[in-house]
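Peer 1: can't give you the sequence, but here's the structure:
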């Protein structure tokens, strides 16, 4: 991948030989993304060094890059690094997922967790856990299937002539409410131990993650990201309207359905690993857009902001009430509730 900066036009030309993709990025967008990633990495290093066995920053870096101290290497690399790495990667995935859906629906509230994709993934996981007694990988597969199944159901109900953004959100909220009642029924009918485990998983947590979860998640997310690269330009065209997009030779209906599938798949992978984590997909695209001052929802700022939000939320979940550790979903819901109130007030003032 190569990049060329044009300071006169304040743009950066990016060219990938692997995918054949060529595009222009605003210089401010690049600066904002780099700044967000730097802050996210600083928080990650801080998270790697804090805990029941605190480790100074210089020893954390030595444990990662040199590994000459066995104890530091064990704590940092084996115990904490998978959790922090997945927080960064899955946060970026949720940010991109939300950006895609908000662009397709042309609505800042078009988030996978609000529309119901995350709830469907939770339903699939609950069925595997509580009905079939599946293990860890079976539960992850159930979450993937549940998320995709809910997406298919929502699109079939919303798709009379074409996918309408507002209709998709309304149908998704209705399906999400129905699935939430199904989830509650599944938990209530289960035995106490299984119900407690399912309820804890449903709050979303990065605790207990190991390298066994890292490799499959990164492989799946890398494949989805490579699929997304050639569709990024089409996503911007869809935001300009179906008629204009069609005039440029874009198959609007097919492209929109493919983008929604990618959004669902990104959310389902994250849910399969950690359980449903709310509001990252809702807040990250809009916060990234405001910082980068892009005319539309941009994928790269959404990914960088998502990584920063999730790794910071997870660090706060570990340290706010230490030694008691909160599920990261509790922190993201608290932050997301404030953000949702802000969005509703801002939209009311505009109208």
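Peer 2: Here it is on my side, so go on. This structure is a prediction, so every number in the text was calculated from the model and none was measured.

Peer 1: okay, CA-based contacts and neighbour counts for the rest of this
Peer 2: Will do.

Peer 1: where's the most centrally placed residue in the chain, which helix or strand?
Peer 2: A centroid search over the chain (C-alpha atoms, centre = their mean) returns residue 94, at 0.9 Å, as the residue closest to the centre. Per DSSP states H and E, residue 94 falls inside helix 81-105.

Peer 1: Doesn't residue 337 belong to a strand?
Peer 2: No - Residue 337 sits outside any strand when classified using DSSP: H, G, I helix; E, B strand; the rest coil, being helix.

Peer 1: Please work out how many residues are found near residue 321.
Peer 2: 10 (other C-alpha atoms under 10 Å).

Peer 1: Confirm for me that residue 214 is in contact with residue 87.
Peer 2: No - Residue 214 is beyond contact range of residue 87, at 10.4 Å (criterion: C-alpha atoms under 8 Å).

Peer 1: Please, where are all the strands along the chain?
Peer 2: Under the criterion DSSP state E, the chain carries strands at the ranges 2-6, 11-15, 22-26.

Peer 1: Reformat these into CSV and put distance to residue 147 next to each item.
Peer 2: As requested, those are exported to CSV (distance: least, C-alpha to C-alpha, whole Å):
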stretch, distance to residue 147
strand 2-6, 36
strand 11-15, 33
strand 22-26, 31
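
Peer 1: Redo the ones you listed as TSV? Include distance to residue 281 and mean neighbour count.
Peer 2: As requested, the strands of the chain are arranged in TSV below (distance: least, C-alpha to C-alpha, whole Å; neighbours: other C-alpha atoms under 10 Å):
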stretch	distance to residue 281	mean neighbour count
strand 2-6	28	12
strand 11-15	25	17
strand 22-26	22	16
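
Peer 1: Residue 60 is nearest to which of these?
Peer 2: Distances from residue 60 to each of those were compared using C-alpha to C-alpha; the shortest belongs to strand 2-6, at 31.6 Å.

Peer 1: what about versus this one:
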């Protein structure tokens, strides 16, 4: 009887039915509301405080010229970048964890974040590039690292544990390269690199919003269309293949999507830690549903990052604490709690 209350079969046009998980849908709606509420609160936070009602009025086009400048030109792009980066990291983390069949299979562990950092450091330290060039370098570094991990993990296909082990090895090598690059930088470039490596939404504008928005508009539907194949792959490649899933093709496509989402998010905001690791786990605990939980993970990532940015400003003053520090502390505490819980349950 519990299964009947959790999900419902909905008849769609064309004669086929879709099973709808009511609890998962409710979680998605609540997370979207939480993300938007945190975004509105974040827009009103800063040296010039703006009440939530005035923020909504300004977004609707009825604010004063002063409010319009503060809200639409200065703070709205930052919030949108936070929502898009959080959503990209949450979805990318869910894809990696499902493909690797390992809760630690996130971009932080697999080396993608470190690869993006290496690309940015090369531009900063060796080329003295502009902000736009640093973003391009981070994107290229993340993509190159993803390709290297996939090729090194390939042996008649890519399998979960081999992917994680290769990713950990690549992450160690790239981390060493990043340390070497920092030692070769002068004081100004080193300080600039460390600020970028912390992960921050400070100074983000519409130039970061549009590329992320376009990328998410393209990749998110592609991922959701292949969600059924991804869920069947959790039962094993042989069973999924017998049910008509082109396993290696779907895995490669979704890995490319995950790498692009992660690299673009890192290029836009720096290597924001632990969002990709914790968002899918928290979403799964809320929905209590098996499977990849792609949409809940996406919404959880967006809500987590914007809420963390709001908390950093409220607790320490505007722009005094980068959001990457907050997510790192919260994510590390959650990881320790998860490990203790799993150990007590006898699963590790």
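Peer 2: It's in. Quantities reported herein were computed from a predicted structural model and do not represent experimental measurements.

Peer 1: the more surrounded of residue 214 and residue 87 of structure 1?
Peer 2: Just comparing residue 214 of structure 1 and residue 87: by other C-alpha under 10 Å the higher neighbour count belongs to residue 87, 28 against 17.

Peer 1: For that one, which non-adjacent residue is closest in space?
Peer 2: With C-alpha to C-alpha, 6 or more residues apart in numbering as the criterion, residue 87 of structure 1 has its nearest non-adjacent residue at 5.0 Å, and that residue is residue 311.

Peer 1: Counterpart of residue 223 of structure 2 over in structure 1?
Peer 2: Taking TM-score structural alignment as the alignment basis, one finds that residue 223 of structure 2 is matched in structure 1 by residue 228.

Peer 1: Quick check: that match touching residue 262?
Peer 2: Yes - A contact is recorded between residue 228 of structure 1 and residue 262 when judged using C-alpha under 8 Å, the distance being 7.5 Å.

Peer 1: equivalent range in structure 2 for the helix holding residue 94 of structure 1?
Peer 2: Under the alignment (TM-score structural alignment), helix 81-105 of structure 1 falls on residues 76-100 in structure 2.

Peer 1: Please apply the same query to stretch 286-295 of structure 1.
Peer 2: Stretch 286-295 of structure 1 corresponds to residues 281-290 of structure 2 when matched by TM-score structural alignment.

Peer 1: if I line the two up, what does residue 189 of structure 2 land on in structure 1?
Peer 2: Structural alignment places residue 189 of structure 2 opposite residue 194 in structure 1 (criterion: TM-score structural alignment).

Peer 1: ok, that match to residue 213 of structure 1 distance?
Peer 2: Applying C-alpha to C-alpha, to the nearest Å, the value for residue 194 of structure 1 to residue 213 of structure 1 is 22 Å.

Peer 1: now swap in residue 196 of structure 1 and tell me
Peer 2: Per C-alpha to C-alpha, residue 196 of structure 1 is found 22 Å from residue 213 of structure 1.

Peer 1: Of those two, which one has the most company?
Peer 2: Using other C-alpha under 10 Å, the more surrounded residue of residue 196 of structure 1 and residue 213 is residue 213, with 17 against 14.

Peer 1: quick one: contacts for that one?
Peer 2: Residues counted as contacts of residue 213 of structure 1 (C-alpha atoms under 8 Å, 6 or more residues apart in numbering) are residue 273.

Peer 1: Looking at structure 2, name the residue matched to it.
Peer 2: The criterion is TM-score structural alignment: under it, residue 213 of structure 1 has residue 208 as its aligned partner in structure 2.

Peer 1: same check, this time on residue 260 of structure 1
Peer 2: For residue 260 of structure 1, the aligned position in structure 2 is occupied by residue 255, per TM-score structural alignment.

Peer 1: so how far is residue 245 of structure 2 from that match?
Peer 2: When C-alpha to C-alpha is the yardstick, residue 255 of structure 2 and residue 245 of structure 2 sit 16 Å from each other.

Peer 1: What of residue 21 of structure 2?
Peer 2: Taking C-alpha to C-alpha as the criterion, residue 21 of structure 2 is separated from residue 245 of structure 2 by 23 Å.

Peer 1: contacting residues for the alignment partner in structure 1 of residue 246 of structure 2?
Peer 2: Across the two structures, residue 246 of structure 2 finds its equivalent in residue 251 of structure 1, going by TM-score structural alignment. Under the criterion of C-alpha under 8 Å, 6+ apart, the neighbours of residue 251 of structure 1 are residue 245.

Peer 1: Residue 73 of structure 2 now?
Peer 2: With contacts taken as C-alpha under 8 Å, 6+ apart, residue 73 of structure 2 has the following neighbours: residue 205.

Peer 1: Kindly report the same for residue 243 of structure 1.
Peer 2: With C-alpha under 8 Å, 6+ apart, residue 243 of structure 1 has no contacts at all.
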